[in-house]
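K.L.:
no FASTA, just this:
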């Protein structure tokens, strides 16, 4: 994982794969999150990411512990409209990319520079339009 992409301050945003790997205690993601925090970056995620990442086998105690150290960004009417506009601008459909659009919209509102940890590099690049540094997991 590209640690050299992290900066001083700014924001590290996790998508569902980033959250899943953090919940599974996967060393590269745990190390990246720890380094981001040590550099003064805020670690955040979109509220919808929780819905996408959590399943019946999720360790609820671990989930609660992880979420206690992350700022969860709400999605309201204004954010949903902005995410919809991102979908239209990228030529994507909400049926398949709704949560990605909400994550991208949240990323675009964070303190810069923003690093987005995602498994959907191509789609997120379309939605974020080059304003967010995207790191694949």
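P.N.:
That came through, no problem. Because the structure is a prediction, the values reported are computed rather than measured.

K.L.:
please make it C-alpha for all contacts and neighbour counts, starting now.
P.N.:
Will do.

K.L.:
count of neighbours near residue 130?
P.N.:
10 (other C-alpha atoms under 10 Å).

K.L.:
got another, please set it beside the one above:
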């Protein structure tokens, strides 16, 4: 994982691409998650990310095993309203950004420092600002 050192403690958040690549056993993502855990970081995922990442060919047993070591953050009315406000603040709207907003809102509430593994650096930067360190996967 040269060049991608994570910080001590805090939280590692996986978005859809982060979870998908972990499910696919991509070495760089597996290494980042392992390093985060070794440094005492909690690994978290939004409940909506599970829906977004799973498909017909998803290995359900592997998904269950990976999620067993991950904290799943649920989305209620308060979180939905906060995510909606983040969208408005970032000048974004619509279904294309809805789950990103939920993940971003969840990420900013986690124990700091927060690192978010994402394939959507531009939109997540608009939503999270400087509050979350973004790492491209």
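P.N.:
Happy to help now that I have it. If you're wondering where the values come from, they're calculated on a predicted model, not measured in any experiment.

K.L.:
same for the helix or strand containing residue 49 of structure 1, what does it pack against?
P.N.:
Here residue 49 of structure 1, judged by DSSP states H and E, is contained in helix 47-53. Here helix 47-53 of structure 1 touches helix 16-23, helix 94-108, going by 3 or more C-alpha pairs under 8 Å, 6 or more residues apart in numbering; DSSP states H and E.

K.L.:
could you export those as a markdown table, including distance to residue 52 of structure 1?
P.N.:
Below are the helices and strands packed on helix 47-53 of structure 1 laid out as a markdown table (distance: least, C-alpha to C-alpha, whole Å):
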| stretch | distance to residue 52 of structure 1 |
| --- | --- |
| helix 16-23 | 6 |
| helix 94-108 | 8 |
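
K.L.:
dump those helices to TSV, plus mean neighbour count and distance to residue 61 of structure 1.
P.N.:
Formatted as TSV, those follow (neighbours: other C-alpha atoms under 10 Å; distance: least, C-alpha to C-alpha, whole Å):
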stretch	mean neighbour count	distance to residue 61 of structure 1
helix 16-23	22	10
helix 94-108	21	24
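
K.L.:
helices of structure 1, start to end?
P.N.:
16-23, 27-38, 47-53, 60-68, 77-90, 94-108, 121-128 (DSSP state H).

K.L.:
just so I know, which of these lies nearest residue 2 of structure 1?
P.N.:
helix 27-38 (8.5 Å; C-alpha to C-alpha).

K.L.:
average distance between the closest one and structure 2?
P.N.:
Here the mean offset of helix 27-38 of structure 1 against structure 2 after fitting is 0.3 Å, by mean C-alpha distance after the TM-score superposition for structure 1.

K.L.:
now do the buried residues in that helix.
P.N.:
Applying a neighbour-count criterion of 16 or more other C-alpha atoms under 10 Å, one finds 29-30, 32-33, 36-37 buried in helix 27-38 of structure 1.

K.L.:
circling back: give the buried residues for the helix holding residue 49 of structure 1.
P.N.:
Quick answer for helix 47-53 of structure 1 (16+ other C-alpha under 10 Å): 47-50, 53.
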